[in-house]
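S.K.: Quick one, structure for this:
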Amino acid sequence: MKKFSISLLFSVLCTLLAGCSDPVDVLGKQKSDFVSFLERSHQPRLVPGEQVEEGTPAAFYTVSGDAVYRYIDIGDYYNPARPERPEVTADSWVTVTFRSYVFNNTVIRGLPDGGLTESNFSSVTPPFYANDPSFEPYFRMAGLTPGAWDFEPLRIDMRKGGIIKGLQAALLGCREGDRVEAYMTCNMAYGDKNYMYMIPVQTPVAVFFRVDKVE
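M.R.: Coordinates of the predicted model:
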């Protein structure tokens, strides 16, 4: 009798067991989706950082870890005062205001400029977690019990972490005052953990944050 190869056995088991998937394929698909979204659907459309010519302002993204795609708001990045602002290093204390989203290959829409109303409530992309106080009215309209959410700024010791790997990687190199979008593959977010019973395993995540202070 011929012996089954390990790869064949794994393939058979994956066919039989619901939810089983090759992690390499999952990560590869998520990376491909991020690149496609950032270069085609994101507003403004972004280009890879290595394609930006020196002295030519452009909206671009960079990649760190495995894998975090980061966009620093073009207005912040090219602000003449930015080089003088404190930079986030591996030894910094950082205070941030953030919103976290499940990424599903669509544009993430924030609060309307004119304010939140019942008529435009459904147009806002719901974050699964946030400490941004401007979103408190949104959570109240969504039925959140007052006091159940913490809208205080998050203070992070970069030496100890205590945050998801993707956010820590995205923070490095940012400067005080930057507004940042970080799109991360599941292994840089919650991996195979079912976070708060709301985020399915192997879910790509986007974290939008503002660097309030760097110490």
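S.K.: rest of the way, CA atoms for contacts and neighbours
M.R.: OK.
S.K.: Give the next helix or strand downstream of the lengthiest helix in the chain.
M.R.: In the chain, with assignment by DSSP state H, the single longest helix is helix 23-36. Next in sequence after helix 23-36, counting helices and strands by DSSP states H and E, comes strand 47-48.
S.K.: so what does that next one touch, helix or strand wise?
M.R.: strand 60-64 (3 or more C-alpha pairs under 8 Å, 6 or more residues apart in numbering; DSSP states H and E).
S.K.: quick revisit: now the longest helix of the chain: buried residues?
M.R.: Val26, Leu27, Gln30, Lys31, Asp33, Phe34, Val35 (16 or more other C-alpha atoms under 10 Å).
S.K.: got the angle for it vs strand 60-64?
M.R.: On the basis of axes from the mean of the first three to the mean of the last three C-alpha atoms, to 10 degrees, helix 23-36 is oriented at 160 degrees to strand 60-64.
S.K.: Just the residues contacting helix 23-36, thanks.
M.R.: Ala67, Tyr69, Asn105, Tyr183, Thr185, Cys186, Asn187, Gln202, Pro204 (C-alpha atoms under 8 Å, 6 or more residues apart in numbering).
S.K.: Which stretches in the protein count as strands?
M.R.: 47-48, 60-64, 68-72, 93-102, 129-130, 154-157, 179-184, 205-214 (DSSP state E).
S.K.: Second input sequence below; structure requested for side-by-side comparison:
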Amino acid sequence: MKRLFACLALAGALLAGCSDEEDVLPDQQKRMESYLRSTHAPRLVHEQEIADEQLPCYSTAGNTVYRYIANRYDPERPARREVGERSSVRITFRAYVFSFANIITSGQSVTMPYYTNDPLLRDAFLSLEGFNPAGWSFEPLAIEMGRGDILKGLRLALLGCREGDEVEAYMTYNMAYGGDDFSVVPEQSPVAIFFTVDSVE
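M.R.: Model prediction:
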């Protein structure tokens, strides 16, 4: 009898865990869309809503990655190389745990990323107590799009970008590190990665 109650309790705990996870994803999607449409500067609309107007907009990939390309309407952009499934890409990036609030990238109150290779933040990181620069590079990150060793959300955000693009990618936890803790990123955390596409081959 005790074994039966233990099994029922375990099953209940597992089902509760599934329910929590099922609630997290739609909540993060809803909050990201709300942030992009109301708090983000500039306020964004979904690309399907822009018709022929050149409004600041975001696109989605898989309903879990939200991408804003700041220079989307640059007249020279279509002539630049595009990131495809097998491209070799170099990017300069800043990665943040996303709290559904504006990320400040310049000025006195810069939001510090949990990881970056942006040389503009090199001195700020070197001044942090306990920061160990060994193994930390401030050179552009080389990514082979055909390999499976990059975050799913970053891969989706890169596809269709062009050389020189300045991109903000917001991703739900399942497109970042999933339900696991990763270094300083708590479990089920949404992530934002701001990056510049330095080169595409």
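S.K.: And the TM-score between these chains?
M.R.: Here the TM-score for the pair of chains, by TM-score structural alignment, normalised by the length of structure 2, is 0.89; 194 aligned residues with a C-alpha RMSD of 2.2 Å.
S.K.: quick one on the thing from earlier: residue range in structure 2 corresponding to the longest helix of structure 1, please.
M.R.: Using TM-score structural alignment, helix 23-36 of structure 1 lines up with residues 21-34 of structure 2.
S.K.: what's the average distance of the matching stretch to structure 1?
M.R.: With mean C-alpha distance after the TM-score superposition for structure 1, stretch 21-34 of structure 2 departs from structure 1 by a mean of 0.6 Å once superposed.
S.K.: chain center to that stretch: distance?
M.R.: Its chain's average C-alpha position is 15 Å from that of stretch 21-34 of structure 2, according to C-alpha atoms, centre = their mean, to the nearest Å.
S.K.: And stretch 34-48 of structure 2, by the same measure?
M.R.: 16 Å.
S.K.: Which positions in it come out as buried?
M.R.: For stretch 34-48 of structure 2, by 16+ other C-alpha under 10 Å, it's Tyr35, Leu36, Arg37, His40, Leu44, Val45, His46.
S.K.: ok, so of those, who is nearest Leu120 of structure 2?
M.R.: His40 (22.8 Å; C-alpha to C-alpha).
S.K.: nearest spatial neighbour of the closest one, skipping sequence neighbours?
M.R.: Among residues not flanking His40 of structure 2 along the chain, Asn102 sits closest, at 6.4 Å (C-alpha to C-alpha, 6 or more residues apart in numbering).
S.K.: Translate the one you found into the numbering of structure 1.
M.R.: In structure 1, Asn102 of structure 2 lands on Val107 (TM-score structural alignment).
S.K.: how about Phe93 of structure 2, what's its match in structure 1?
M.R.: Match for Phe93 of structure 2 (TM-score structural alignment): Phe98.
S.K.: swap that for Gln188 of structure 2, please
M.R.: In structure 1, Gln188 of structure 2 lands on Gln202 (TM-score structural alignment).
S.K.: With Ala142 of structure 2 instead?
M.R.: Per TM-score structural alignment, Ala142 of structure 2 is aligned with Arg155.
S.K.: before we move on, the earlier item: I'd guessed the match of Gln188 of structure 2 sits against Tyr190; true?
M.R.: Yes - Gln202 of structure 1 is in contact with Tyr190 according to C-alpha atoms under 8 Å; the separation is 7.3 Å.
S.K.: need the contact list for the match of Ala142 of structure 2.
M.R.: Here Arg155 of structure 1 is in contact with Trp93, Val94, Thr95, Val96 (C-alpha under 8 Å, 6+ apart).
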